[in-house]
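Asks: okay, sequence plus prediction incoming.
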Amino acid sequence: MIGIVGIATIFVMVFGGYLAAGGKMGIIIKSLPFEMMMIGGAAVGAFLISNDMGGVKHTIKDIGKVFKGPKWKPDDYRDLLCLLFALIRIQKANPVEVEQHIEDPENSAIFNKYPKILGDKEAVNLISDTMRSASMNYDDPHQVEEVLEKRIEANMHHALHSSHALQAIADGLPALGIVAAVLGVIKTMASIDQPPEVLGTLIGGALVGTFLGVFLAYGFFGPFAGKVKSVVEEDGHFYQLIREVLVANLHNHAAAICIEVGRQNTPSHFRPGFSELEEALKSVKQDAA
């Protein structure tokens, strides 16, 4: 919602200020389709050249994050801590029993209590792979932490591709606007014998290209790139939380301590309160009983 409000604010402030200063929309409206075709078409072409089809689809999909915001909400962090608590308790009590949950999460009664987490393959694989490694005696906390960190960094690098692609477009749009403006000047020079009012209209139309390139770059694509990056980094905390809890588990801390380590490392605006989490964990214990 706030993204739509931001876009509306940009249009109202820019064009409202222009009209309030006595500007006329006629020349902009007349030139806009042709300038947009040149600038927008060149930007799309450059985007296609610099990305493969997977990157193109990824970027188009991620534009929705500007309006949807982070995937993971505060309740999801609480649910994740409850899920990890249940798995760690089982692993400590009966290492063999936990295997049925991490080997087949789709049919796990524990995972199915949290369908949103179950629907995220990376979160499920991160949990399952790490707990499976521990059962195979690959349980050096420092080595596992390093492996998890590299894996999360690699996933983050991939997830930020959309932000980089959008920023590249934003960086190129002002130059493409100049290209369109130069073409408009060339067109104007071909009509140099026309009266001043005609030349003024032609020059104004040419300058629309410069305006449009800068307007799209700093009013839309730049902010879109920044927002996508912000959302991806926010969602990254979810996977960092998995790492913190599972590494704490490898240090042989009690399940409750592992969960508290995770809670303390959760960003403050997502962190569940101690009492709230305690109530949720009591429910987990009762279900297990």
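Replies: Looks like it came in fine. Numbering: from 1, shown residues only.

Asks: from here on, contacts and neighbour counts on C-alpha atoms
Replies: OK.

Asks: okay, buried residues for the helix or strand encompassing Phe34 please.
Replies: Using DSSP states H and E, Phe34 falls within helix 26-50. For helix 26-50, the neighbour count (16 or more other CA atoms under 10 Å) marks 28, 31-32, 35-36, 38-40, 42-43, 47 as buried.

Asks: equivalent analysis for stretch 111-120, please.
Replies: 111, 117-118.

Asks: any chance of those in CSV with distance to Lys282 as columns?
Replies: Listed next are those as CSV, based on distance: CA to CA, whole Å:
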residue, distance to Lys282
Phe111, 17
Ile117, 20
Leu118, 21
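
Asks: which of those fall in helices?
Replies: Mapping these onto helices (DSSP state H) picks out 117-118.

Asks: nearest to Asp79, of the buried residues of stretch 111-120?
Replies: Of all the buried residues of stretch 111-120, Ile117 has the smallest distance to Asp79: 8.3 Å, by CA to CA.

Asks: dropping in the other structure now:
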Amino acid sequence: MISIVGILVIFAMVFGGYVLAGGKMGIILKAMPFEIMMIGGAAIGAFLVANEGSEAKHALGDLSKVFKGPKWKSEDFKDLLCLLYEIIRLSRQNPVAVEEHIENPESSQIFTKYSKILTDKEAIGLICDTMRSASLNYDDPHQVEEIMDKRMEQSLHHSLHSSHALQSVADGLPALGIVAAVLGVIKTMASIDQPPEVLGKMIGGALVGTFLGVFLAYGLVGPFATKVQNVVEQDSKFYNVIREVLIANLHSHATNVCIEVGRQNTPGLCRPSYSDLETALKSLKNA
């Protein structure tokens, strides 16, 4: 919602200020369709050239993050800690029994209680693969920790591709605006024999290209890229909580201590209180 408000403020302040200063929208509106065709079309073409099909599709899909915000909310972090608590407790009570849960999480009575987490392949893969690796090599927890770090680094790098791709488009838009403006000047020079009032409108139309290139770059596409990056980095903290809890488990800390480590590493706005989490864990114990 805040992103929509921001976009409305941008348009209202820029074009509202222009009109209040005595500017005429007629010239802009007349030239805008052709300028957008040249600038926007060239930007889309360059975007497709610079990215593979799957990468372009992924970047376009990530535009929804601008309006939806982070995927993981406060309740999701509490559910994650409860899920990890159940898995770690079972692995210590019965290492054999936990295998059926980590091998088939879709049919697991533990994982299916947390449907939103179950739909996230990265979160489930991180939990199950780490628990499986730990069961194979408990004598060297640092090796499992290193594997987790490399996996999370690679995943974050892939997730940030969308923001980098959008930022590249934003960086190129001012130059594409100049290209459109130069073409407008060429058109104007071809009509140099026209009266001054006609030439003035043509020059004004040409300058719309420069305006649109800069406006789209710094008013829309650039902020979109920044927002996507911020959302991706915030969502990555969800996986960092998984990392911290499972690493604490690798070092054989008590189950409650592992969960508290995860709670302390949860972002402040999403961190469940100690009492709320304790209540949730007690209900799991009673169940």
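Replies: Alright, I've got the coordinates. Keep in mind that this is a model prediction, so the values were computed, not measured.

Asks: so what number do they get for TM-score?
Replies: Laid over one another, the chains give 0.99 as their TM-score (TM-score structural alignment, normalised by the length of structure 2), with 287 aligned residues with a CA RMSD of 0.8 Å.

Asks: list the contacts of the helix holding Phe34 of structure 1.
Replies: 56, 165, 169, 172-173, 176-177, 180, 201, 204-206, 208-209, 212-213 (CA atoms under 8 Å, 6 or more residues apart in numbering).

Asks: just give the nearest non-adjacent residue to Glu100 of structure 2, would you?
Replies: Ser108 (7.4 Å; CA to CA, 6 or more residues apart in numbering).

Asks: list only buried entries from the contacts of helix 26-50 of structure 1.
Replies: 56, 165, 169, 172-173, 176-177, 180, 204-206, 208-209, 212-213.

Asks: that older thread, could you give the angle of the helix or strand that the helix holding Phe34 of structure 1 is followed by to helix 26-50?
Replies: As assigned by DSSP H and E, the chain's next helix or strand after helix 26-50 of structure 1 is helix 53-62. If you take axes from the mean of the first three to the mean of the last three CA atoms, to 10 degrees, helix 53-62 of structure 1 sits at 140 degrees to helix 26-50.

Asks: average offset of helix 53-62 of structure 1 relative to structure 2?
Replies: On superposition with structure 2, the average gap between helix 53-62 of structure 1 and its aligned counterparts reaches 0.5 Å (mean CA distance after the TM-score superposition for structure 1).

Asks: can you list the buried residues in whatever helix or strand comes next after that helix?
Replies: Counting by DSSP H and E, the next helix or strand C-terminal to helix 53-62 of structure 1 is helix 65-68. By neighbour count on 16+ other CA under 10 Å, the buried set for helix 65-68 of structure 1 is 65-67.

Asks: return the member of these nearest to Asn51 of structure 1.
Replies: Asn51 of structure 1 has its nearest neighbour among the buried residues of helix 65-68 of structure 1 in Lys65, at 19.6 Å by CA to CA.

Asks: ok, the buried ones among the contacts of helix 26-50 of structure 1 vs Phe11 of structure 1, which is closest?
Replies: Ranked by distance to Phe11 of structure 1 (CA to CA), these are led by Leu212 at 12.4 Å.

Asks: how near is that closest one to Lys121 of structure 1?
Replies: Plainly put, Leu212 of structure 1 is 41 Å away from Lys121 of structure 1 if you go by CA to CA, to the nearest Å.

Asks: give me the distance between the most centrally placed residue in structure 2 and Thr266 of structure 2.
Replies: A centroid search over structure 2 (CA atoms, centre = their mean) returns Val232, at 3.3 Å, as the residue closest to the centre. When distance is defined by CA to CA, Val232 of structure 2 is 15 Å away from Thr266 of structure 2.
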